[in-house]
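> sharing a model that was predicted from the sequence below.
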Amino acid sequence: MAKEILVLDIETTGFLNQGGKIVEIGIVKLDLDTGEVTPVYDSLIKEDGLNASHTRGGFGWIFQNSDLQFEDVLEAPSLESQREEIQDLLDQYRVTAYNKAFDFGFLKDRGFQIKELDCPMHLSTPIVKLPAANGRRGFKWPKVEEAWDFFFGDTGYIEAHRGLDDAAHEAKIVYKLYQMGEFPYMVSLFD
């Protein structure tokens, strides 16, 4: 039986506790035996309540730091129209996300059920060993680009802040962690 998991990435207009809206979801399947990454879901999402206020201030970050356009999101399918397809994928596989507390927090808040795996950002932290800011003890959580540069060298990768592209790169980080013996795998997860 193949050891396949999902790596998920969402894009939002802001933080959950600030009323942010999901605007894109990308999901890839990662084969832990081969490292093969296969796209399985990629869609813009328009949630109820999304409006022009989500393009300004803290809400406008995604539109200012990616090629995602607010006008495109206005034409996107609703989260409710995509719910069954997304939940079906989440039911079939174990799932992780880079900074999973952020991504999974939104999805759980919207009623999705997730069979969670460990967070690759947290697993990368003691390996990448970036100094914590302001004299704090320990290490800071590496951003995706920082983990990528550590594991793969300075390839010039710049995070696109688009769901599917980010999920694909994050899956390669997960696979690297798995190869190093740092991404937990138990046969019981895949029974």
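That came through, no problem.
> only C-alpha atoms for contact and neighbour calcs from this point on.
Fine.
> quick one: buried residues of the longest helix seen in the chain?
Longest helix in the chain, counting residues (DSSP state H): helix 163-179. Residues of helix 163-179 classed as buried: 163-178 (neighbour count, 16 or more other C-alpha atoms under 10 Å).
> what inclination does whichever strand or helix holds H122 have with respect to helix 163-179?
Using DSSP states H and E, H122 sits within helix 120-128. With axes from the mean of the first three to the mean of the last three C-alpha atoms, to 10 degrees applied, the angle from helix 120-128 to helix 163-179 works out at 50 degrees.
> check which element follows helix 120-128 along the chain.
Toward the C-terminus from helix 120-128 - assigned by DSSP H and E - lies strand 130-131.
> which elements pack onto that next one?
strand 139-140 (3 or more C-alpha pairs under 8 Å, 6 or more residues apart in numbering; DSSP states H and E).
> which elements pack onto the strand it packs on?
helix 120-128, strand 130-131.
> looking at those, which is nearest to K100?
helix 120-128 (8.1 Å; C-alpha to C-alpha).
> neighbours of the nearest residue to I25 once chain neighbours are set aside, how many?
Leaving aside its sequence neighbours, I25 sits nearest to I10 (C-alpha to C-alpha, 6 or more residues apart in numbering; 4.5 Å). By other C-alpha atoms under 10 Å, 27 other residues sit near I10.
> comparison target, given below:
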Amino acid sequence: MQDQFEQFWAQDLKEKRKVISGARHRASRLGRVGRMRLPADCMDRKQRKEYMKPGEVKVYNMYDNVIPKEEFGSLPVEKQRELLLKWRDDPRIGVKGIIESWNVSRGTYYKKTKELGLSFSKMREKRTATKTKEQAQELSSNTVHIIEEKLINRFALQLEGEYEGRCLTDRLEKLGLILNSEAKYMISIQIIEL
């Protein structure tokens, strides 16, 4: 089996060499006598050297620069998701850089983000998390008071005040992390919807 591949390889190389050498030295079919002439044959040595020099190689990293939208659309969904996350989180590119390089609107960008199943950027989440001064004062008045009764390994917790649903669930989840699974607890909860 290996010999057949080697024979095929040798035969293929022989044919290619014959074609290459023949094309350069074969007479023209247009009636002119002599071999085929290439542009480099008409140049002097300095020009030929400059002409034969390799061109500039353009290299880009998919993660450093935003590729065109058409090329991005032809990639598999997993690769699209990965690239979009990297570009969005890169401080040099960000959402603004993606929108500018693709020449699309914000709505189109966020539609594509939603199609790929990605969450929106962290900046948007931070904006919704900001609170007014009144809410901040209200929350500071609703602080959690930890009462230590004796120098025994136990604690008591009392929550009073008005809380938003999200805020209350966060606090109760954090309380679950503090509790010891082997200890016994007495609990009294009263929650009233306003």
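Nice, thanks for sending it over. From a predicted model like this one, the values you see are computed outputs, not experimental measurements.
> please state their TM-score.
Superposed pair, TM-score by TM-score structural alignment, normalised by the length of the first structure: 0.19. Supporting alignment: 64 aligned residues with a C-alpha RMSD of 5.6 Å.
> same list (the helices and strands packed on strand 139-140 of the first structure) but as a markdown table, adding distance to D42 of the first structure.
As requested, those are exported to a markdown table (distance: least, C-alpha to C-alpha, whole Å):
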| stretch | distance to D42 of the first structure |
| --- | --- |
| helix 120-128 | 21 |
| strand 130-131 | 32 |
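> which of the ones you listed is buried the deepest?
helix 120-128 (a mean of 19; mean count of other C-alpha atoms under 10 Å).
> report all helices and strands that that one contacts.
strand 139-140, helix 144-152, helix 163-179.
> figure out which of those is closest to R83 of the first structure.
helix 163-179 (16.4 Å).
> what ranges do the helices span in the second structure?
For the second structure, helices defined by DSSP H occupy the ranges 2-25, 45-52, 69-73, 77-89, 94-102, 106-115, 122-129, 133-141, 165-178.
> could I get the ones you listed as JSON lines with distance to L157 of the second structure and mean neighbour count?
Below are the helices of the second structure laid out as JSON lines (distance: least, C-alpha to C-alpha, whole Å; neighbours: other C-alpha atoms under 10 Å):
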{"stretch": "helix 2-25", "distance to L157 of the second structure": "80", "mean neighbour count": "11"}
{"stretch": "helix 45-52", "distance to L157 of the second structure": "82", "mean neighbour count": "11"}
{"stretch": "helix 69-73", "distance to L157 of the second structure": "54", "mean neighbour count": "12"}
{"stretch": "helix 77-89", "distance to L157 of the second structure": "40", "mean neighbour count": "16"}
{"stretch": "helix 94-102", "distance to L157 of the second structure": "44", "mean neighbour count": "16"}
{"stretch": "helix 106-115", "distance to L157 of the second structure": "42", "mean neighbour count": "14"}
{"stretch": "helix 122-129", "distance to L157 of the second structure": "26", "mean neighbour count": "9"}
{"stretch": "helix 133-141", "distance to L157 of the second structure": "16", "mean neighbour count": "12"}
{"stretch": "helix 165-178", "distance to L157 of the second structure": "9", "mean neighbour count": "10"}
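> check which helix or strand D91 of the first structure maps to.
Counting by DSSP H and E, D91 of the first structure is part of helix 79-92.
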